[in-house]
Structures are given as C-alpha cells and as structure tokens.
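In: for reference, the sequence and a predicted model appear below.
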Amino acid sequence: MTDYRDIILRPIITEKTMKMMAEDNKVTFEVAKGANKVLVRQAVEALFKVEVVKVNMQNTKPKTKRVGRYTGKTSAVHKAIVKIKEGQSIDLFGEAE
C-alpha cells in the first residue's frame, strides 16, 4: 500500500456519522483491511490537508441476512473514525464556499 488513496476507500455517510461530524468534528472512513492507525493518520493528513487529533479503528463482522428463503452475508468492513483538529473540516460533498 504505497498510495494513500489505496488506504482510504470511501467515507461512510449515515445519520450517526453526520451527527458526529457536526458535533465532535469526527469523520468516518472505510479503510483497507491491512491499514493501521498510523497509516490512516498519514493518509488523511496527506489527502485532505488537515491535522488529525485521534484515530479509532473498528472491524465490523459480516451479518447473516435473509431474502425469502435465501440467506447470505453482508460484507465485513474495516472502519476508521478520525477526529480532526478544531477549526478544520473535510469537505466530503464538494460544496463550494
């Protein structure tokens, strides 16, 4: 994993993560399976030009789901919750200022 864009896969946008962005200045990303806190910190600082205060990592296990008589599993996700320094922000939606 030499390129930082290989570490940060996509932002996770839910009601809970939007509330965390507004109140605590935290952004949630889906990251590569082999990524650690140091790599995520370096990637976010390099890609978005912000200072990272703290990084929390989370592995979500796949859940079994049913549709009628067919069963399957959701995909496992490796998440990183990144706290950004006060006064800075990451523009996830491309809003012009």
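Out: Yes, it's here. Numbers count the residues shown, from 1 in each chain.

In: CA only for contacts and neighbour counts going forward, please
Out: Fine.

In: identify the residues contacting the spatially closest residue to Lys61 that is not a sequence neighbour.
Out: For Lys61, ignoring the flanking residues on the chain, the nearest one in space by C-alpha to C-alpha, 6 or more residues apart in numbering is Ala76 at 5.0 Å. Ala76 makes contacts with 59-62, as judged by C-alpha atoms under 8 Å, 6 or more residues apart in numbering.

In: give me the outermost residue of this structure relative to its centroid.
Out: Within the chain, Arg69 marks the point farthest from the mean C-alpha position, 33.4 Å out by C-alpha atoms, centre = their mean.

In: part of a helix, is Leu39?
Out: Yes - according to DSSP: H, G, I helix; E, B strand; the rest coil, Leu39 belongs to a helix.

In: buried sites along stretch 37-45?
Out: Residues of stretch 37-45 classed as buried by neighbour count (16 or more other C-alpha atoms under 10 Å): 39-41, 43-44.

In: how about the residues you listed, which pair is most distant?
Out: Of all pairs drawn from those, the one with the longest distance (C-alpha to C-alpha) is Leu39 and Val44, at 8.7 Å.

In: name the residues contacting each of these two.
Out: Between them, Leu39 and Val44 share no contacting residue under C-alpha under 8 Å, 6+ apart.

In: put this beside the first:
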Amino acid sequence: MIYQERLLKILRSTHISEKTSIILERHNAFSFKVAKYATKTDIKNAINMLFSVKVNTINTMIVAGKSKRKANKIGRCSNWKKAYVVLDKGQKIDFINTVE
C-alpha cells in the first residue's frame, strides 16, 4: 500500500516541447517530469501501474534550474529531473482515456 502511494507521487507531469514531440514520433518515447528521488525501476513500475504499457528503456537526467531576476533581486528555480521513457513497439500511452 505504501509502495503504491510512493509510485503515484513519482510521475509529476508530462514534459511537452518541440524536441519531445520529435522524439515521440521517431522513437516512441515520452518525456515526464519525475521526482528527484525516483530511480529508473521506480519510474518503470509507476508507468506500468498507471498506463499498463511495457517499457523498453528509460533515460533520466537532472535539468538545471534557471536564474530569474525581478527588479534588483536575483533568484533561482530549483533543479528537476526529467525521464525519457521508450515504449516497446506497438505500445502507446493514451493520456485522454487513462483517467477514470
């Protein structure tokens, strides 16, 4: 029970950009913002549990936060973790119909 709750907190959101849409078309890979403490096996188990698809490979990276400036104060956004999830051939994630 606790493990399933932890898996639900791992996937934060999908990361959609021009680069990720090209990767989706060419390699059947999706991009997610994930928790910084998440491992590749945690991400794989979370995707299997939520979307019922078979994952081929996962690549993760830490994205550096950007510096922000407002008036004379300089701040910084926090770093975050991104995961590229490559699905097996024939597998597809349908974000619209997976929500019950």
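Out: Alright, I've got the coordinates. What you are looking at is a predicted structure, and each value in this text was computed from that prediction instead of being measured.

In: residue in structure 2 matching the residue farthest from the centre of structure 1?
Out: Correspondence of Arg69 of structure 1 to structure 2, assessed by TM-score structural alignment: Asn72.

In: just Ile13 of structure 1 next, same as before
Out: Pairing criterion TM-score structural alignment: the partner of Ile13 of structure 1 within structure 2 is identified as Ile16.

In: picking up where we left off before, dump the contacts of Ala76 of structure 1 to TSV, plus distance to Lys26 of structure 1.
Out: Putting those into TSV (distance: C-alpha to C-alpha, whole Å) gives the following:
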residue	distance to Lys26 of structure 1
Asn59	18
Thr60	18
Lys61	22
Pro62	24
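
In: contact partners for Ile13 of structure 1?
Out: With contacts defined as C-alpha under 8 Å, 6+ apart, the neighbours of Ile13 of structure 1 are Thr28.

In: need the three-state assignment for it.
Out: With three-state DSSP as the criterion, Ile13 of structure 1 was assigned coil.

In: which of the contacts of Ala76 of structure 1 fall within strands?
Out: 59-60 (DSSP state E).

In: go through the contacts of Ala76 of structure 1 and say which is closest to Gln88 of structure 1.
Out: Out of these, the one with the shortest distance to Gln88 of structure 1 is Asn59. That distance is 26.8 Å, counting by C-alpha to C-alpha.

In: can you count the residues close to the closest one?
Out: Residues within reach of Asn59 of structure 1, counting by other C-alpha atoms under 10 Å, total 12.

In: what's the match for it in structure 2?
Out: Across the alignment, which pairs residues by TM-score structural alignment, Asn59 of structure 1 is matched by Ile62 of structure 2.

In: these two touch, right, Thr71 of structure 1 and Lys65?
Out: Yes - the pair formed by Thr71 of structure 1 and Lys65 meets the contact definition of C-alpha atoms under 8 Å, at 5.7 Å.

In: strands of structure 2, start to end?
Out: Taking DSSP E as the criterion, structure 2 carries its strands at 11-14, 29-34, 55-63, 67-70, 73-76, 80-87.

In: for the most centrally placed residue in structure 1, which residues are in contact?
Out: By C-alpha atoms, centre = their mean, the mean C-alpha position of structure 1 lies nearest to Phe29, the distance being 0.9 Å. Remark: with contacts taken as C-alpha under 8 Å, 6+ apart, Phe29 of structure 1 is in contact with 8-12, 79-82.
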